[in-house]
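>>> the sequence and its predicted three-dimensional model are supplied below.
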Amino acid sequence: MSAPDSSETPPDVHFEFDHRRSAPREAREAIKPLFAPDDPLEEDVTLATSELVSNVITHTDDGGTLDAWDPKPDVPLRVEVADTDSSPAAPVEVPPERGGMGLKIVDQLADDWGVVPREDGKVVWAEFDRHKRDRS
């Protein structure tokens, strides 16, 4: 099951960030209201969100937006990070000491993820399915 069409549902979290080093930390703070105490998704979603925002700061000259939806209980939590760079978001092979692990980390943490090109850039999204994880 995939998340609802995000273009039709207002996000539970909307955060606009500038091109600055503090943006990933600020994004982590912005998504905290999505989680109850001891939520099993919090750590994975927080780290993936931080990586997606870090990618925008690292690979573009601008900021972006973070939107997140948590339409509990049987629809995955969805995070979208948009930027104005039309370059494709793809895992880049660089030595770990130089970074380049962001999308690989997202791939390991999220139940599904992808990229949607837009006229003014792209959206990288990730979904985290509580229902699927509860059965594991």
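Thanks, I have the structure now.
>>> CA atoms for contacts and neighbours, from now on please.
OK.
>>> strands of this structure, start to end?
Assigned by DSSP state E, the strands in the chain fall at 13-17, 64-69, 77-83, 112-118, 121-128.
>>> which of the ones you listed sits most buried?
strand 77-83 (a mean of 24; mean count of other Cα atoms under 10 Å).
>>> picking that back up, make TSV out of the strands of the chain and add distance to Ile105.
Shown next, in TSV, are those (distance: least, Cα to Cα, whole Å):
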stretch	distance to Ile105
strand 13-17	21
strand 64-69	18
strand 77-83	14
strand 112-118	11
strand 121-128	11
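>>> tell me which of those sits nearest to Val53.
Closest to Val53 of the strands of the chain, according to Cα to Cα: strand 77-83, at 6.7 Å.
>>> just give the nearest non-adjacent residue to Ile57, would you?
Nearest residue to Ile57 in three dimensions, chain neighbours excluded: His19, at 5.6 Å (Cα to Cα, 6 or more residues apart in numbering).
>>> hold the first one in mind and look at this next one:
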Amino acid sequence: MKTETPTPTVEFVQRFSATRKAAVQSRLLALHTLDAWGLPRTCPTSESAAQIIAELAANAVTHARLPGRDFELRLTLTPETLRIEVSDALTESTPPPTPAAPSPDAESGRGLFLVDALSSAWGTRPREIGKTVWADLPLLPQ
């Protein structure tokens, strides 16, 4: 009789300076980490994760940046789900629970709309200093 050994939860946490360059670096490092966890860059989960991380990190450094404060990326992989969390230092810039569709000619404003479309669930939670925006991705067959 063959039984499967449950895969333990694995986690990655890294702080980054609140700069555009660091936002790009966070996405690249996350893709490297996912690849090491057995989710290659070309699998649907990693592709969606890269887009979500890019959007959340960009929001953290563009809309929630405080001088001298970093943002944090946390990835948590369970057998069923990849959770992506980006934490920043600004509580006042909490995103709306349901993002509005951007107008076709808008040059920005699509980030959370994409996060909502790509994830199975997403939301925010306050922290002692700042907030965390999280998104869940179900693990898809590769």
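Sure thing, it's come through. Computed from a predicted model, the values in this text were never measured in an experiment.
>>> how close are the two chains, by TM-score?
The TM-score (TM-score structural alignment, normalised by the length of structure 1) is 0.78; 122 aligned residues with a Cα RMSD of 2.3 Å.
>>> ok so, going back, can you tell me which of the strands of structure 1 comes nearest to Ala48 of structure 1?
Closest approach to Ala48 of structure 1 among these (Cα to Cα): strand 121-128, 8.0 Å.
>>> what's the average distance of that closest one to structure 2?
By mean Cα distance after the TM-score superposition for structure 1, the fitted strand 121-128 of structure 1 averages 0.5 Å away from its aligned residues in structure 2.
>>> what ranges does structure 2 have for its helices?
Taking DSSP state H as the test, the helices found in structure 2 are 20-36, 44-62, 111-118.
>>> mind putting those in a markdown table, mean neighbour count included?
Output for those, formatted as a markdown table (neighbours: other Cα atoms under 10 Å):
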| stretch | mean neighbour count |
| --- | --- |
| helix 20-36 | 17 |
| helix 44-62 | 22 |
| helix 111-118 | 18 |
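>>> quick revisit: so the residue nearest to Ile57 of structure 1 sits against His59, correct?
No. His19 of structure 1 lies out of contact with His59 (Cα atoms under 8 Å); the separation is 10.3 Å.
>>> more neighbours: which of these two?
Taking neighbours as other Cα atoms under 10 Å, His19 of structure 1 and His59 compare with His19 leading, 16 against 12.
>>> and Asp88 of structure 2? What does it align with in structure 1?
Aligning on TM-score structural alignment places Asp88 of structure 2 opposite Asp83 in structure 1.
>>> ok, now Leu118 of structure 2?
That one, Leu118 of structure 2, aligns with Leu109 by TM-score structural alignment.
>>> how about Leu56 of structure 2?
Using TM-score structural alignment, the partner of Leu56 of structure 2 in structure 1 is Leu52.
>>> show me what contacts that match?
Leu52 of structure 1 makes contact with 81, 102-103, 106, 124, according to Cα atoms under 8 Å, 6 or more residues apart in numbering.
>>> next one: Pro138 of structure 2
Pro138 of structure 2 makes contact with 45, 80-82, 119-120 under the criterion Cα under 8 Å, 6+ apart.
>>> would you turn the residues you listed into CSV with distance to Phe71 of structure 2?
Shown next, in CSV, are these (distance: Cα to Cα, whole Å):
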residue, distance to Phe71 of structure 2
Thr45, 23
Glu80, 26
Thr81, 23
Leu82, 19
Ser119, 21
Ser120, 23
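>>> counterpart of Glu42 of structure 1 in structure 2?
Checking TM-score structural alignment: Glu42 of structure 1 goes with Ser46.
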